[in-house]
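K.L.:
next one to model:
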Amino acid sequence: MTSIRSSMVTRLNPTTLLPGILGGFSLWISLAGSLVDPLGVSRTASAEDRINVVWIIADDLGPELGCYGYPSVQTPNIDRLAHEGRRYTHAFATAPVCSSSRTAFQTGHYQTTVGGHHHITRDKQPLPDGITTVTQQMQKAGYFVCNGSGKADDKKFAKSHLNFQYKPQTFFDGVDWSQRTSGQPFFAQVQIKEPHRTFVHRDHEYANVPIPPYYPDHPITRADWGNYLASIEVLDRKVGAVLKRLDDEGLTDNTLVIFTGDHGRPHVRAKQWLYEGGLHVPLILRWPGRIAAKEVSDDLVSLLDLMPTTLTAAGADVPELPGINLLDPDTSGHDVLFAARDRCGDAIDRIRSARTKNFKYIRNFHPELPYMQHSGYKRLQYPVDTLMRVLHQRGEFDSPFMADRRPAEELYDLRTDPHEQHNLADDPRYATQLIRLRQSVDQWIVRTDDQGRFDESVNVDMDALMKEKRRWYEQSLRKRGLDPGLSDEEFLQWWDEYLHAEPSK
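P.N.:
Below you'll find the model as predicted:
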């Protein structure tokens, strides 16, 4: 990644100014209490006037929003946020699953660097020496740091889901910003569950909306996709409530709002995969008077950029990080973005990727594994997983994703193949791009000290873990009244009945 272009707010030291301003004491008084913000605008450093920061984090969200041009889904509140600020079209997570991605953007470092790469890491360790978090840095700067749903009457911490040792009671100062002392600036992380599965049940059909072409266009696919869109509309209403609260409390003009998803959408070949569906997230920044309304940026940006951007806006110290300050007017994004996927539940894996504006390179460290290896979570939650298996068995659907093995390398030209369906790794016409991105991943693994190279079984009883996951999977099926030994055809029938049942009142 490119280096940080703007890292720290410049503070003026009155002792160095005094000799030159003996005739202007009042000017000295003014300067002594001021700082220069990241956009070059002088503002007071008093606690009452310092900027507040609110992160609104949706769980499992792709860019299927009105402001991103997606039809039929109704997202007026998120659209308003984009209308009043800056929308990024090329924003990406560093991992396609929640705990790993959240570990990264809370520390500002890749999850593979800090040992948080396996989803819900079993061998959780303290953060390595020298690694801090965005919450710690904001606390040091005098901010009240909280984590909730954005409701003033919250009593419990919202989802944090981090793959290192920490105590929520010290990681956060409270649940809601209403708990801060009078005049104290706050950094609020607002966690919204939607559109994480289980989805809400749609109350109408989303006819003719575009779905990714690597799915079978089938009533079950469209019903599941419709529930996803309905869940996004629930998310939008919750975002609207947070924005209204900021308005009602008179905080809007002095608050930087950052809205994003923790990783991509919760669907087959998306969540838990390094394709665009698993990594591409919406990202919107609103800061009245500092970020112009209706801005759209095509820069390649990362969720790792949230920490340096937040710290710089707050005037907090910014450690050395791989991310960039998105408020720096001279930044033009990253040249290359890297991402990683490791074990997710009972699906052992190691995959790395590098993405430029035009190409995506993926390295499969376990080419012997099928893409559709068993995952208890996905089998329980993704009806299209079962649909694809059944249609493939019937000879009615085929895709490289159904293969028994994977290629060791994948390369996609995103300009002509945005859905990453045509692997060009063996095409000699793309040898230059392949070699360049292969080398960039090699260098990134060394430069960032990728911990995925170590065998997890050295510290974790993998047999016990797999038995635990199997028990959970079988118990979950029995709760649905299903035999764990049911066939794919039988499970598909259950999904059909579930998805097309009338929504419960």
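K.L.:
from here on, contacts and neighbour counts on C-alpha atoms
P.N.:
Fine.
K.L.:
am I right that residue 64 sits in a strand?
P.N.:
No - using DSSP: H, G, I helix; E, B strand; the rest coil, the secondary structure at residue 64 is coil, not a strand.
K.L.:
so it touches residue 75, yeah?
P.N.:
No - counting by Cα atoms under 8 Å, residue 75 is not a contact partner of residue 64; they are 9.5 Å apart.
K.L.:
now do the SS call for residue 260.
P.N.:
Classified using three-state DSSP, residue 260 is strand.
K.L.:
what distance do you get for the nearest residue to it once chain neighbours are set aside to residue 410?
P.N.:
Nearest residue to residue 260, sequence neighbours excluded (Cα to Cα, 6 or more residues apart in numbering): residue 283, at 4.6 Å. Computed with Cα to Cα, to the nearest Å, the distance linking residue 283 and residue 410 is 27 Å.
K.L.:
quick one, which of the two is more surrounded?
P.N.:
Legend: neighbour count by other Cα atoms under 10 Å for residue 283 and residue 410, higher for residue 283 (24 against 19).
K.L.:
list the contacts for the more buried one?
P.N.:
87-89, 91, 258-261 (Cα atoms under 8 Å, 6 or more residues apart in numbering).
K.L.:
one more to line up against the first:
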Amino acid sequence: MRRRTLLKGMAGAAAAPVTTVRAATGRQRNVLLLISDDQGLDLGCYGTPIATPRLDRLAGEGTRFTHAFAAVSSCSPSRAVIHTGLYGHQNGMYGLQHDVHHQSLLDGIETLPSLLRRAGYATALVGKKHIGPDSAFPFEAELVPERSGIRDVREMAVAAGSFIRSTNDRPFFVTVAYSDPHRAATDYGNDRAWPGVKPVRYDPARVHVPAHLPDLPAVRQDLAGYYESLSRLDTGVGMLLDLLAESGRADDTLVIFLSDNGRPFAGAKTNLYAPGLHLPLIVRAPGSAAAVNDAMVSWTDIAPTILDWAGVAPPRYPLSGSSLMPVLGKPGDPARDAVFASHEFHEINQYYPMRAVRTRTHSYILNLAHPLDYPVAGDVAGSPSWQAIAADPAIRLGKRSQAAYLRRPAEELYDLTRDPDELVNLAADPAHAAVRDTLRARLLDMRKATRDPWLTGQTDPYSHMGR
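P.N.:
Here you go, the predicted model:
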């Protein structure tokens, strides 16, 4: 029933023929897409006191975006956004793809590997997939498949480097999807030695505690393991970038580093608050100067950016994002003043649809199923930090009560200039009605433009897809 084409009138439409464009050097334009797993805005270059020298160096060589946001804070839906340029409510990846959750793209959705492979690119996925169906992601090679959260960053670097060397004169699109710093069965995978990695240990008593978490011993211990995993990730990225340089292809390769969603702690992952959406984005493009850019950008912009760089035509249906190539090497773009977010599920039993719009000054969240309790992701619920928090209902998540976290109103509005932690809900405050109404209308316009199946009043949520 649900396998419909993307947009009305698009049934049977195929992507336009594409031709690969060469860089100014006369060589092909390659793409290396690096995705970390459950990483918040936590790198040395973003101000978190942890050791991430190679990613910090990459940031110094490229454009580091300070206001970059995922369009959803959940793994499979976010990876689907990255690879399609469409919000989750557009592309059909409403929740997690693996196991019993079994969410997948709607029929007719084009992805980066399908578009680029058809254009003559050698395409490979190294590491985590968590997106489907397989027919929509026709990677030429899938290397180092996820094995219960593989953490061997050297194996991943070597596999990616070998594939790059094997492409010869063909342009390549390689996605390296790490498991770090996602939770592992034991301590983020820090319980064993990994080849080529010198562990960076963090003293729980001295770690940085994000504002959305309470300062408890169990939370500090949990964060210490998370930060250690991030330092291992950084080592792996360094290995890969060294191999890219040795291949002689670095000067023709667009390198993008980002995370799929926020850190795996309450208040971040699966949430549309800042800790769940505000994430690292570093883009190093040959020919672009280094810069720190404060434009508000979205993961819906990643696919258009890669297609623009590669000179490959997008699908015939409109994408929700736009290329970042024009803003690379620049300090910002005033026209990019808002981002949107869309969430349906995480795990299949965790239905909690939300929509949100964020500007530089305000955050507005619409909780479409607000009578329900807010669900806590399984890996977060089983974590030492959440177990310590939930043991006493009086313990607050930062300054937010557990009751407020678990039982949310229909609308939330926050003044980010005065309340960056999104604690004081102004949605019912008459003094802020004008701002609320403006953002409410702006969000509704986005939902109409993207044909949101959750729009109120639809008796058939798929009627817009053209049966």
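K.L.:
most surrounded residue in the contacts of residue 283 of structure 1?
P.N.:
That'd be residue 261 among the contacts of residue 283 of structure 1, by other Cα under 10 Å, with 28 neighbours.
K.L.:
surely it touches residue 58?
P.N.:
Yes - using Cα under 8 Å, residue 261 of structure 1 makes contact with residue 58 at a distance of 4.5 Å.
K.L.:
give me the aligned partner of residue 65 of structure 1 over in structure 2.
P.N.:
When structure 2 is aligned by TM-score structural alignment, residue 65 of structure 1 is paired with residue 43.
K.L.:
returning to that earlier point: how would you label the residue nearest to residue 260 of structure 1: helix, strand or coil?
P.N.:
strand.
K.L.:
now do the strands in the stretch 151-300 of structure 2.
P.N.:
172-177, 253-259, 281-284, 291-298 (DSSP state E, counting those that start in this stretch).
K.L.:
where in structure 1 does the first one fall?
P.N.:
Read that as strand 172-177 of structure 2. With TM-score structural alignment as the criterion, strand 172-177 of structure 2 aligns to 186-191.
K.L.:
the second one too?
P.N.:
Following TM-score structural alignment, the aligned partner range for strand 253-259 of structure 2 in structure 1 is 255-261.
K.L.:
ok, average deviation of the matching stretch from structure 2?
P.N.:
Stretch 255-261 of structure 1: mean distance to aligned residues in structure 2 after superposition is 0.7 Å, counting by mean Cα distance after the TM-score superposition for structure 1.
K.L.:
got a list of contacts for stretch 130-142 of structure 2?
P.N.:
Against stretch 130-142 of structure 2 from outside (Cα under 8 Å, 6+ apart): 75-77, 79-80, 96-98, 103-105, 109-114, 117, 122-127.
K.L.:
just stretch 375-385 of structure 1 next, same as before
P.N.:
Taking Cα under 8 Å, 6+ apart as the rule, stretch 375-385 of structure 1 contacts 197-198, 215, 220-221, 224, 267-268, 345-347, 386, 469-470, 473, 476-477, 492, 495.
K.L.:
distance of the residue positioned nearest the centre of structure 2 from residue 80 of structure 2?
P.N.:
Residue closest to the mean C-alpha point of structure 2, counted by Cα atoms, centre = their mean, is residue 260 at 2.7 Å. Separation of residue 260 of structure 2 from residue 80 of structure 2 (Cα to Cα): 10 Å.
K.L.:
give the residues shared as contacts by those two.
P.N.:
If you check residue 260 of structure 2 and residue 80 against Cα under 8 Å, 6+ apart, no residue is contacted by both.
K.L.:
corresponding residue for residue 65 of structure 2 in structure 1?
P.N.:
Match for residue 65 of structure 2 (TM-score structural alignment): residue 88.
K.L.:
thought residue 284 was touching its match, still the case?
P.N.:
Yes - here residue 88 of structure 1 reaches residue 284: they are 6.3 Å apart, a contact under Cα under 8 Å.
K.L.:
what's residue 167 of structure 1 aligned with over in structure 2?
P.N.:
In structure 2, residue 167 of structure 1 lands on residue 135 (TM-score structural alignment).
K.L.:
now that match: how far from residue 113 of structure 2?
P.N.:
Residue 135 of structure 2 is 10 Å from residue 113 of structure 2, by Cα to Cα.
K.L.:
neighbour-wise, which of the two wins?
P.N.:
Using other Cα under 10 Å, the more surrounded residue of residue 135 of structure 2 and residue 113 is residue 113, with 24 against 10.
K.L.:
structure 1: matching residues for the helix or strand encompassing that one?
P.N.:
Using DSSP states H and E, the element containing residue 113 of structure 2 is helix 112-118. Using TM-score structural alignment, helix 112-118 of structure 2 corresponds to residues 134-140 of structure 1.
K.L.:
can you list the neighbours in contact with that stretch?
P.N.:
Outside stretch 134-140 of structure 1, the residues touching it (Cα under 8 Å, 6+ apart) are 106-108, 144-145, 171-172, 187, 307, 310-311, 314, 316-318.
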